[in-house]
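**Student:** Structural data only, the sequence is not supplied:
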């Protein structure tokens, strides 16, 4: 929606994250000292972190935008169940915990098997360390899923609209339908489960609503949107946001979508990977494509445009061109303007020592024409 934001909390005039004060396991761009990134050729960039927390102004999109609920909108780090370590947001310490530390392994086990142990583990680290001091800030209070939805109805962030950005009621469900174009309906799902660590599921009531809504619009094509993919909806525990409801995995959701011939695509994210999956149904008209796209936060930093075309011969095509940020390919480390930081973001991520080239996908996961039988003919 555009506007102005200061991407900082705590101290007003200094960066307090681990990239400023942490161990040599982090790229510390402003320090004239060794770290594992500088060992691979990363350079010192004085002022970079200070520039990163300056007030930023964006013109916003000049087109309507819609929000799809994801695990990073619902949980600390997208993995820690709600209300267990919320105090950590507000505290005056930040943990500097290398993955070789035995406590890190214990935290990993707790996340996967018994999240209730996390509170005691993290509280103990406040005194034993390793930790760095930061400025406590009450504005870091975590928001609830309901607060997340309500915020989308604030008139100050309407932008090009619509009011609610897809959500139909500040106190209503976290899933909705919207009209993409004439003859094409979008179905937005909430696949988060705060007890799923990072993986998701879908509740019974939402699944029933989805099936009814798709059937009601059987005279139109349908594209389904969610955060999680078919292979990352594996959460087994009940969802605290939908108490008492059965939870279903990605395979079950695929089977449900196969019931509806007018479903042509399921668009999702979560894995930060470009990937196309053909879900073949019992007939050509019961088949659809699963379309995943890489993240903005790490290489290859791509977004995707989807274009649906009626070929007038009994088939439809979904074109999937990838787009990227309009910033210079080669960064100038002395340019710490917004445009300069955008170029640094591109170049540093490409050279990241943890870069995973598999996220780029194969050629047939990128700029494609996906062909389908037109189910409405």
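**Tutor:** On my side now, so go ahead. Model, not experiment: these values are computed from the prediction.
**Student:** make it CA atoms for all contacts and neighbour counts henceforth
**Tutor:** Fine.
**Student:** Identify the residues contacting the residue nearest to residue 302 when sequence neighbours are not counted.
**Tutor:** Distance criterion Cα to Cα, 6 or more residues apart in numbering; nearest residue to residue 302, sequence neighbours excluded, is residue 324 at 5.0 Å. Taking Cα atoms under 8 Å, 6 or more residues apart in numbering, we find residue 324 in contact with 301, 302, 303.
**Student:** tell me the SS of residue 177?
**Tutor:** At residue 177 the chain is in strand, as set by DSSP: H, G, I helix; E, B strand; the rest coil.
**Student:** Quickly note the distance from residue 179 to residue 33.
**Tutor:** The gap separating residue 179 from residue 33 is 54 Å, by Cα to Cα, to the nearest Å.
**Student:** Then residue 262?
**Tutor:** Residue 262 sits 59 Å away from residue 33, going by Cα to Cα.
**Student:** before we move on, what about residue 170?
**Tutor:** According to Cα to Cα, residue 170 and residue 33 sit 50 Å apart.
**Student:** cool, residue 102 as well?
**Tutor:** 26 Å.
**Student:** and if you look at residue 362?
**Tutor:** Residue 362 sits at a distance of 39 Å from residue 33 (criterion: Cα to Cα).
**Student:** Also residue 280?
**Tutor:** 55 Å.
**Student:** between these two, who's got more neighbours?
**Tutor:** Ranked by neighbour count (other Cα atoms under 10 Å), residue 280 and residue 33 place residue 280 first, with 13 against 10.
**Student:** Wait, the more buried one touches residue 265, no?
**Tutor:** No. Between residue 280 and residue 265 there is no contact, the gap being 11.6 Å when judged by Cα atoms under 8 Å.
**Student:** Three-state assignment for residue 353, please.
**Tutor:** Assignment for residue 353 (three-state DSSP): coil.
**Student:** what about it, neighbour count?
**Tutor:** Residues within reach of residue 353, counting by other Cα under 10 Å, total 12.
**Student:** quick one: it from residue 270, how far?
**Tutor:** To residue 270, residue 353 is 21 Å away according to Cα to Cα.
**Student:** that older thread, hey, what's in contact with both of residue 280 and residue 265?
**Tutor:** Residues within reach of residue 280 and of residue 265 at once, by Cα under 8 Å, 6+ apart, are residue 288.
**Student:** what about residue 203, how many residues close to it?
**Tutor:** Neighbour tally, residue 203, other Cα under 10 Å: 22.
**Student:** okay, now the one to match up with it:
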């Protein structure tokens, strides 16, 4: 179908320029220039790897060669056309964030003493806990730098955040995350200014990394460095964020739903989280009670009562600065926090509307372009357990929405927190209404019935993973799982949908490292330096099996080919030009190019 006429092009340019207070002439000049791949930092040009392959000793990180796109044809029955690169056009360039895990490392509600009790609670403390805000800010900077596609040069339109924004359902954690994504300054200190109060400075907490004296436990034997003053430097730092360059959308993760991502929140825990007592050790009798926790959440009430009764007399209980802002948010609070965020970069609510708050519906759909519809799901279990499922009502809603998208010739992307490896939670409430839970096999089969579904994007496992889901008729879709900001490799990604104009499309996935030096320089406690140090510590945190989390070459920078979801010639060149004008104008206005300059 035809492109815009000159008159229509000028009218489109004028409208887009007016919407973002730009000079029409300069916007027209930027749009008239042929799109070229942007020379942005990404893992296409440089990767970050361990300095050695030695085991059970501390290793630094170094810059390594980039990784080109790997062609994957799992969903095609024939070899792709060799000349497709000359004819392709971009139909959408998006960012994908997941498992950000902002941590208030000083909160009394974190309950790090559970780590020796059970491996299930190992993520109650990581060596890099105090640096999550810095890492997110540096990741946002990377997304900002990648706002034009490294493949086609097309402007980014949307970012999808697939859950676990907060680590402990802490109101401050969620607020810090939203503020960094929107752009602004955050000081991640929930306690007393100029001081870190937490287990990483208390010698009796021998199960965590002590940066002032790593020789207190196994961390020193493994070569973890001495980092005097780093804890206070991290929590007291004013972290500056440029903010995401485009509108972003969010869904729930299990850490946004259950405490520590595993158990329901009870009144006693709410009180504990905002109080002034924080435990470093728990009596051995508490371990038995904690073992019952996984099957009966009411036991947590007894656990808290027992510990509170002994708090004045038990060793390892410290007085810390109380903070009512550490309160634990609920489902409605999560949505309201997104509705309360600034209008820019938008959209208001980031997928959630006031109707969601009113009805309690925790899922949404949004058209991020005239031909691309995104469905945001809530796969989190409300009862117990880190893994998820799709409730029947949400499953029915999604299937009806996909049928409608098919009737309207919309490309569909489904986003959720859980992936097909973890969509198996069977827990239901013991009292009150319940409904059938849909698990991975049935969910994947349903998505496969709708050819316009090109991708299911998610997270949860903190591992770069790309999984094809073929159908018997030669179709199918790609499942794209990104790593996390908290565990190594601390990578996120971009996804670009490209029409090859031969009856196929390609999804290009590009991994992004956060904008911090590959090699940490000793003593560098700057914002970028702490980001670099966090990644290095994460790479050495043996308890989390860090190295496999990077995935294989087939899980990182890839061209994922598949059959086109419908006749894409129905998306006219004129429509694509109008969308490009809007997205380019947004980015130019953000860059302050209101009366001169052009696209980088």
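**Tutor:** That came through fine. Everything numeric here is computed off the predicted structure, so don't read it as measured data.
**Student:** Please pull up the equivalent of residue 303 of the second structure in the first structure.
**Tutor:** Correspondence of residue 303 of the second structure to the first structure, assessed by TM-score structural alignment: residue 121.
**Student:** Report the contact partners of that match.
**Tutor:** For residue 121 of the first structure, the contact set (Cα under 8 Å, 6+ apart) comprises 103, 107.
**Student:** mind checking which helix or strand it is in?
**Tutor:** helix 118-128 (DSSP states H and E).
**Student:** What helices and strands are in contact with the helix or strand immediately after that helix in the chain?
**Tutor:** Downstream of helix 118-128 of the first structure, the first helix or strand assigned by DSSP H and E is strand 131-133. When contacts are defined as 3 or more Cα pairs under 8 Å, 6 or more residues apart in numbering; DSSP states H and E, strand 131-133 of the first structure packs onto strand 93-95.
**Student:** Which neighbouring elements make contact with the strand it packs on?
**Tutor:** Applying 3+ Cα pairs under 8 Å, 6+ apart, one finds that strand 93-95 of the first structure makes contact with helix 118-128, strand 131-133.
**Student:** tell me the most buried of those?
**Tutor:** Mean neighbours per residue, mean count of other Cα atoms under 10 Å, is largest over these for strand 131-133, with a mean of 17.
**Student:** which residues are contacting that strand?
**Tutor:** Here strand 131-133 of the first structure makes contact (Cα under 8 Å, 6+ apart) with 21, 22, 92, 93, 94, 95, 96, 97, 125.
**Student:** ok, of the residues you listed, which come out buried?
**Tutor:** Among the contacts of strand 131-133 of the first structure, those that count as buried by neighbour count (16 or more other Cα atoms under 10 Å) are 21, 22, 93, 94, 95, 96, 97, 125.
**Student:** Just name the closest of those residues to residue 63 of the first structure, please.
**Tutor:** Checking those against residue 63 of the first structure with Cα to Cα, the nearest one is residue 94 at 38.7 Å.
**Student:** Near the counterpart of residue 523 of the second structure in the first structure, how many other residues are there?
**Tutor:** By TM-score structural alignment, residue 523 of the second structure lines up with residue 334 in the first structure. Residue 334 of the first structure has 12 neighbours, counted by other Cα under 10 Å.
**Student:** does residue 334 of the first structure sit in a helix or strand, and which one?
**Tutor:** Here residue 334 of the first structure is assigned to no helix or strand, by DSSP H and E.
**Student:** repeat for residue 210 of the first structure
**Tutor:** In the assignment (DSSP H and E), residue 210 of the first structure maps to helix 204-216.
**Student:** Over in the second structure, find the residue span that helix aligns onto.
**Tutor:** By TM-score structural alignment, helix 204-216 of the first structure lines up with residues 392-404 in the second structure.
**Student:** related to what we said a few turns ago, quick check: closest non-adjacent residue to the match of residue 523 of the second structure.
**Tutor:** residue 45 (7.6 Å).
**Student:** and that neighbour, what does it touch?
**Tutor:** Residues 29, 30, 333, 334 are the ones in contact with residue 45 of the first structure under the rule Cα under 8 Å, 6+ apart.
**Student:** Could you tell me which of those remain contacts in the second structure?
**Tutor:** Retained in the second structure: 29, 30, 334, out of the contacts of residue 45 of the first structure (criterion both residues aligned by TM-score structural alignment, their matches' Cα atoms under 8 Å).
**Student:** how far is stretch 209-217 of the second structure from where the chain is centred?
**Tutor:** Relative to its chain's centre, stretch 209-217 of the second structure lies at 30 Å (Cα atoms, centre = their mean, to the nearest Å).
**Student:** make that stretch 530-537 of the second structure, sorry
**Tutor:** Taking Cα atoms, centre = their mean, one finds stretch 530-537 of the second structure lying 18 Å from the centre of the chain it belongs to.
**Student:** Tell me the residue in the first structure aligned with residue 49 of the second structure.
**Tutor:** Taking TM-score structural alignment for the superposition, residue 49 of the second structure sits opposite a gap in the first structure.
**Student:** Hmm, I typed the wrong one, I wanted residue 245 of the second structure.
**Tutor:** Aligned counterpart of residue 245 of the second structure in the first structure: residue 62 (TM-score structural alignment).
**Student:** Quick check: that match is in a helix.
**Tutor:** No. Per three-state DSSP, residue 62 of the first structure lies outside any helix segment and is coil.
**Student:** Three-state assignment for the aligned residue in the second structure for residue 227 of the first structure, please.
**Tutor:** Counting by TM-score structural alignment, residue 227 of the first structure lines up with residue 417 in the second structure. With three-state DSSP as the basis, residue 417 of the second structure sits in coil.
**Student:** Show the contacting residues for the closest residue to residue 230 of the first structure other than its chain neighbours.
**Tutor:** Using Cα to Cα, 6+ apart and skipping residues adjacent in sequence, the residue nearest residue 230 of the first structure is residue 250, 4.1 Å away. By Cα under 8 Å, 6+ apart, the contact set of residue 250 of the first structure is 201, 229, 230, 231, 232, 233, 234.
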